[in-house]
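Asks: quick one: sequence plus predicted model below, questions after.
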Amino acid sequence: MNTKLHLVRTLIAAVEGGSIAAGARALNMTRSAASKNIALLEQAVGTPLLLRNTRSIALTEAGEIYVRGMRTVLSEIENVESEVSAFSAEPAGVLTIESSVLFGRFFLTPVIHRYLEKHPKMTVDLRLSDGRADVTSGEVDIYFRSGRIRHQDMIATKLMDIRFRTVASPDYFKDQTFPDTVDDLGRFNCLNFRFPSDHSVFQWRFKTDADIIYRRFTGNFLSTDTEEILKLVLAGHGISQLPNQLVDPYLASGDLIELFEEKVFVSNSLHMCLQRSRRNDAKLLSFRTFLKDRLKEVAAQRDAATPAIGGWLLRA
């Protein structure tokens, strides 16, 4: 069938092969059929696209513009076809995922459990780390990180906003007054997070009328694990600034109270990142589709005020 796309593919095959005969061989057709297809295409667009002689071919100026544009069109068509075909094929193989510890532990692991129930031929290799992502290794299929991995070969999709809340247990203030200002926090026991990648201490952030201010507070406990910090805060040992996804359920239950609530703002975002060359891989497509549907469920549960587990709303 001489559809226009078939005619276009014939022209591009000839250009890439360096001759109409070479293009015909690549498409498993005769030279005369390929020549006829190119002539039909030129007739359809109303201008010559190819200069021919007995020894070589060359694109006309119009042909160069046409082939450049149609290569992009064909690439997009192939991408869409690949994406659609993933729905009909049962994914199989190993999917390697690297995630920040908090997101991986409280949200991603339950999602993976459900994904594996639906796709029993899949194996997931989940790696939890708050260190710097090595996107050049090629070992990992999908990364989940706060902030964006800035690399020319990566595609980043924003999943959710992150707000850091300054919290403490009500018991912590039984025998002392509340801080009046942000700088007053310096006289309290502030439990803080240490980045495992460079061992720096997290700077607490607050929004004022005029600016964003950063303060680095420390007390008698530092950790690279936010969950361990939360345990001490809940036990009444001090104040900390932690992601809203971790502390919101405890604020709702009254186990924690929030300080300087008016100074909270969206200061970071969680992104899903994958290599551009792998975006149409069947395994990745199946997991991305499953995750997208799960995030819609999370949004619906949040709107319905469903009780949360770990701030991620993980209803079975």
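Replies: In hand now; what should we look at?
Asks: drop to CA atoms for contacts and neighbour counts, all remaining ones
Replies: OK.
Asks: can you give me the distance of Phe107 to His113?
Replies: Phe107 sits 11 Å away from His113, taking C-alpha to C-alpha, to the nearest Å as the criterion.
Asks: okay, these two: which has more neighbours?
Replies: More neighbours surround Phe107 than the other of Phe107 and His113, with 18 against 12 (other C-alpha atoms under 10 Å).
Asks: surely Ile212 touches Arg205?
Replies: Yes - when contacts are counted by C-alpha atoms under 8 Å, Ile212 is listed as touching Arg205 (6.9 Å).
Asks: comparing those two, which residue is more hemmed in?
Replies: Arg205 (21 against 12).
Asks: what sits against the more buried one?
Replies: Residues in contact with Arg205 (C-alpha atoms under 8 Å, 6 or more residues apart in numbering) are 164, 212-215.
Asks: filter the residues you listed down to the buried ones, ChimeraX style.
Replies: Buried subset of the contacts of Arg205, written as a ChimeraX selection, criterion 16 or more other C-alpha atoms under 10 Å:
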select :164
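Asks: contacts only, for Glu90.
Replies: Going by C-alpha under 8 Å, 6+ apart, Glu90 touches 119, 121.
Asks: three-state assignment of it?
Replies: Recorded secondary structure, Glu90: coil (DSSP: H, G, I helix; E, B strand; the rest coil).
Asks: helices along this structure, start to end?
Replies: With helices called from DSSP state H, the chain shows them at 4-17, 20-26, 31-45, 61-88, 101-103, 109-118, 226-234, 244-253, 282-303.
Asks: below is an additional structure, to be compared with the one above:
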Amino acid sequence: MEQIGIDRLTGIIAFARAASLGSYSAAARSLSISPSAVSKSVQRLEERLGVRLFARTTRSLTLTPEGRDLHDRALKLLHDAEELEQVAVAARGEPSGILKVTVSVPIGVHLIAPNLARFRESYPRLAVDLRVSDGFADLIQEGIDVAIRVTGTEDSRLIARKLAPNRVGVFASPGYLEKRGRPERIEDIEGHECVNVRLQSSGQLIRWPFRVGKRVVEILPTAGLVLENTDAAAAALVGGAGIGLSPTYIAAPFVARGELVPLLVDHWVERNHITALWSESRKGNPNVRAFVAFLRELFPDPAPWDAIAGVT
């Protein structure tokens, strides 16, 4: 029987990833290669098999009937290979190789990336491939070891561990408050200049949540300044642009330096949790175990950035 070649296996991997993610560019990002490399691998696979796997348009890839059949078989093949790899990794015992982590931009920039040097000092044989993006990666399809998200999960294939509350509150610079005064009630916010953030995923402005008694109310203040990035919004607040909503882990360093002042702290709320996720297949993976243990140290209870930002 003819043995499968490396080039053919590469084509199967590229095809399976492109079919699962819906485009060559998305498959290329997940495989850390160029879109043209993905396209050429798929074309060579089609030539060997003598069938068209995709009905291509300028905007998307659609599987042909032959492509759907091969995709199902390819996913089973890759799942079996993944299980084989995880068995070998678990048997090795010591963290080594490459750990793939995906994390949202603000958490990645403020909490994870600054501490990776310390993690690698403990595990010098383990390289970290940190993917910082606000998109939601499919851990299983894209071979991600650990995801860190501001949410939980309803995916039964994934294990979830809550790391810390995602607390949000309102802040302003001392200079702005000196000119405009300090809001003492939630209703006072409408009399101030406000800075808000537009979600890139939906295009919607963020509604500001506040706890009133046992209820959580949300307001959408009139904003004179709208940005699409939480770090940019915090920088605008430091510059005196007005009052704005921010996660405590972003605002805390500015509060510590006296550049931002927490406001209406008694009404702050927890908006979901910062959560670590990994697949069942990686439960015994020493790389994942080491990183999750590191995350538990990185996210103590109570979180230090909450105390700095004003949460008591």
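Replies: Yep, that arrived. Model, not experiment: these values are computed from the prediction.
Asks: about what we covered before: include distance to Asp171 of structure 1 when you put the helices of structure 1 into JSON lines, please.
Replies: Shown next, in JSON lines, are these (distance: least, C-alpha to C-alpha, whole Å):
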{"stretch": "helix 4-17", "distance to Asp171 of structure 1": "71"}
{"stretch": "helix 20-26", "distance to Asp171 of structure 1": "76"}
{"stretch": "helix 31-45", "distance to Asp171 of structure 1": "78"}
{"stretch": "helix 61-88", "distance to Asp171 of structure 1": "53"}
{"stretch": "helix 101-103", "distance to Asp171 of structure 1": "26"}
{"stretch": "helix 109-118", "distance to Asp171 of structure 1": "32"}
{"stretch": "helix 226-234", "distance to Asp171 of structure 1": "9"}
{"stretch": "helix 244-253", "distance to Asp171 of structure 1": "14"}
{"stretch": "helix 282-303", "distance to Asp171 of structure 1": "29"}
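Asks: wait, which of these is closest to Gly138 of structure 1?
Replies: Gly138 of structure 1 sits nearest to helix 282-303 of all the helices of structure 1, at 14.2 Å, using C-alpha to C-alpha.
Asks: how about the closest one: buried residues?
Replies: Residues 282-287, 290-291, 294-295, 298, 301 are the ones in helix 282-303 of structure 1 that count as buried (16+ other C-alpha under 10 Å).
Asks: just those residues now: which is nearest Ser240 of structure 1?
Replies: Looking at these and their distance to Ser240 of structure 1, the nearest is Val298, at 26.4 Å (C-alpha to C-alpha).
Asks: top strand in structure 1 by residue count?
Replies: In structure 1, assigned by DSSP state E, the strand with the most residues is strand 154-168.
Asks: so how far is Arg148 of structure 1 from Met272 of structure 1?
Replies: Met272 of structure 1 is 8 Å from Arg148 of structure 1, where distance means C-alpha to C-alpha.
Asks: now the common contact residues for those two.
Replies: Ala156.
Asks: who's more crowded, those two?
Replies: Met272 (22 against 18).
Asks: and that one, what pairs with it in structure 2?
Replies: Correspondence of Met272 of structure 1 to structure 2, assessed by TM-score structural alignment: Ala276.
Asks: is it true that its match touches Ile148?
Replies: Yes - taking C-alpha under 8 Å as the definition, Ala276 of structure 2 is a contact partner of Ile148 at 4.5 Å.
Asks: so who does the equivalent of Asp130 of structure 1 over in structure 2 touch?
Replies: Mapped onto structure 2 by TM-score structural alignment, Asp130 of structure 1 lines up with Asp134. Neighbour list for Asp134 of structure 2: 103-105 [criterion: C-alpha under 8 Å, 6+ apart].
Asks: nearest to Ala16 of structure 2, of these?
Replies: Val103 (23.5 Å).
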